[in-house]
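>>> For reference, the sequence and a predicted model appear below.
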Amino acid sequence: MIMDVEAVETSTSVVEIGKIMGEKEIGSVVVTQNGDAVGIICERDMLDKVIAVDARPGELTAEDIMEEPLTTVEPGENLLDAIRLMVQNHIGHLPVVKNGNLAGILTVQDVLKATPEILETLPAREERKGATKELSGEGVCEICGEVRSSLVEYNGKWICRECQDFLTG
């Protein structure tokens, strides 16, 4: 995770947020209110909620375009669980909060940096070919945590077809 997180107040103008993100070369800022993290603004929010709708950024504040409620994890969270949370919530920036205080942020780029180490724990491609059993009816994928209508057994875990495709390439 990145420990030096850029935070802005809910009243910060979108123009100022754009300047901060550009100058610091970052893809998100956490929005705070009275010291508590309450939302997040990512590059996508700037595109979708300002540029794409031809809004006037000088008239908007962080509170107007932030994503809320804020999805967070604790510093001791398992990396794979944090990745699952990011996938399930379709987010690329996951604030890390300790005792209510912002401690850092985990980004997709951080995950990609750790990917070589994660991939080393996976079995060789030859070992990953084909599922041995299929489960009909709803179940929860043990990789992504999504509820799916069918699962396959793969290396002793029940997983969805999307995760199987990812693992087997």
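Great, that's in hand. Numbers count the residues shown, from 1 in each chain.
>>> Only C-alpha atoms from now on, for both contacts and neighbour counts.
Will do.
>>> Pull out the buried residues from stretch 85-100.
85-86, 92-97 (16 or more other C-alpha atoms under 10 Å).
>>> can you put those in a markdown table and add distance to residue 147 and secondary structure?
Shown next, in a markdown table, are the buried residues of stretch 85-100 (distance: C-alpha to C-alpha, whole Å; DSSP: H, G, I helix; E, B strand; the rest coil):
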| residue | distance to residue 147 | secondary structure |
| --- | --- | --- |
| 85 | 14 | helix |
| 86 | 16 | helix |
| 92 | 21 | coil |
| 93 | 23 | strand |
| 94 | 22 | strand |
| 95 | 25 | strand |
| 96 | 26 | strand |
| 97 | 27 | strand |
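>>> Between which two of the residues you listed is the distance greatest?
Spanning the widest gap among these are 92 and 97, at 16.2 Å by C-alpha to C-alpha.
>>> Name the residues of the longest helix along the chain that come out as buried.
When the chain is parsed with DSSP state H, its longest helix is helix 108-120. By 16+ other C-alpha under 10 Å, the buried positions in helix 108-120 come out as residue 111.
>>> That one: what's the following helix or strand?
Counting by DSSP states H and E, the next helix or strand C-terminal to helix 108-120 is strand 133-140.
>>> ok, and what's touching that following strand?
Under the contact criterion C-alpha atoms under 8 Å, 6 or more residues apart in numbering, strand 133-140 has outside partners 146-154, 158-159.
>>> Take those residues and lay them out in a markdown table including distance to residue 111.
Shown next, in a markdown table, are the contacts of strand 133-140 (distance: C-alpha to C-alpha, whole Å):
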| residue | distance to residue 111 |
| --- | --- |
| 146 | 20 |
| 147 | 24 |
| 148 | 25 |
| 149 | 28 |
| 150 | 28 |
| 151 | 26 |
| 152 | 26 |
| 153 | 26 |
| 154 | 23 |
| 158 | 24 |
| 159 | 21 |
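>>> put this beside the first:
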Amino acid sequence: MRSVRHLLEAKAPEVFAIGPDAPVIDAIRLMAEKHIGALLVIEGGRLAGIVSERDYARKVVLQGRSSASTPVREIMTAEVLSVGLDDTTDRCMQLVTSKRIRHLPVVADGEVLGVVSIGDLVKAVIEDQQLELDQLQRYIAS
């Protein structure tokens, strides 16, 4: 079973973040530029929250607020679920499924090391299943 450490080793080490006082429009522009659905919100070097396209749609668009004058702080999710390097893909899948979220920051000793998305998890599960199928086919054929 793969760990979060293995998932992070297999992907680009970039972590995209924004400050809590930045205008929401800056967050949306950065997400669009990087083709991602969420940004970590970092304040003073620490994880302060996460802001997603879903937050934008529900807390700005539907409420008729201004993207230019609303700070990220007002729409971000402050209670962020995170995982550690030794957590398993199974545990991560349980979290994203039960909490209906798509991104899990990876944190160790208060430092953000990366982000695991539901796409990363699905890819890992598919690769693990393919490996197991290949092994079973070799066993049956021998």
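Done, it's in. Since the structure is predicted, the reported quantities are computational estimates derived from the model, not experimental observations.
>>> For the two chains, what TM-score is obtained?
Once superposed, chain against chain, the TM-score is 0.79 (TM-score structural alignment, normalised by the length of structure 2); 123 aligned residues with a C-alpha RMSD of 1.8 Å.
>>> one step back: inside strands: which ones of the contacts of strand 133-140 of structure 1?
147-154, 158-159 (DSSP state E).
>>> List only those of the contacts of strand 133-140 of structure 1 flagged as buried.
Here, 16+ other C-alpha under 10 Å leaves 150-154, 158-159 buried among these.
>>> just curious, which of those is nearest to residue 21 of structure 1?
Scanning these for proximity to residue 21 of structure 1, where the rule is C-alpha to C-alpha, the winner is residue 159, at 37.9 Å.
>>> which position in structure 1 aligns with residue 21 of structure 2?
Residue 21 of structure 2 maps onto residue 11 in structure 1, with residues paired by TM-score structural alignment.
>>> before we move on, what about residue 42 of structure 2?
Match for residue 42 of structure 2 (TM-score structural alignment): residue 32.
>>> give me the number of residues near the nearest residue to that match once chain neighbours are set aside?
Spatial nearest neighbour of residue 32 of structure 1, excluding adjacent residues (C-alpha to C-alpha, 6 or more residues apart in numbering): residue 9 at 4.9 Å. Residue 9 of structure 1 has 21 neighbours, counted by other C-alpha atoms under 10 Å.
>>> Tell me how far residue 9 of structure 1 lies from residue 69 of structure 1.
Residue 9 of structure 1 is 15 Å from residue 69 of structure 1, where distance means C-alpha to C-alpha, to the nearest Å.
>>> where do the helices sit along structure 2?
Under DSSP H, structure 2 gives helices at 4-9, 24-34, 53-56, 89-99, 118-141.
>>> Check which residues of the second one are buried.
Right, the one you point to is helix 24-34 of structure 2. Result for helix 24-34 of structure 2 [16+ other C-alpha under 10 Å]: buried residues 24-28, 30-31.
>>> What of the shortest one?
By neighbour count on 16+ other C-alpha under 10 Å, the buried set for helix 53-56 of structure 2 is 53, 55-56.
>>> Closest one of these to residue 47 of structure 2?
Nearest to residue 47 of structure 2 among the buried residues of helix 53-56 of structure 2, with distances taken as C-alpha to C-alpha, is residue 55, at 17.1 Å.
>>> give the contact list for the closest residue in space to that closest one that isn't next to it in sequence.
Nearest residue to residue 55 of structure 2, sequence neighbours excluded (C-alpha to C-alpha, 6+ apart): residue 75, at 6.1 Å. By C-alpha under 8 Å, 6+ apart, the residues touching residue 75 of structure 2 are 51, 55-56, 59-60.
>>> Name the nearest of those relative to residue 138 of structure 2.
residue 51 (45.8 Å).
>>> Skipping its backbone neighbours, what lies nearest the counterpart of that closest one in structure 1 in space?
By TM-score structural alignment, residue 51 of structure 2 lines up with residue 41 in structure 1. Closest residue to residue 41 of structure 1 apart from its sequence neighbours, by C-alpha to C-alpha, 6+ apart: residue 66 at 4.9 Å.
>>> wait, isn't the one you found in contact with residue 31?
Yes - shown here, residue 66 of structure 1 and residue 31 form a contact pair, counting by C-alpha atoms under 8 Å, at 7.3 Å.
>>> which one of these two has more residues nearby?
residue 31 (25 against 22).
>>> and the gap between the residue nearest to residue 55 of structure 2 and residue 115 of structure 2?
20 Å.
>>> How about residue 60 of structure 2?
24 Å.
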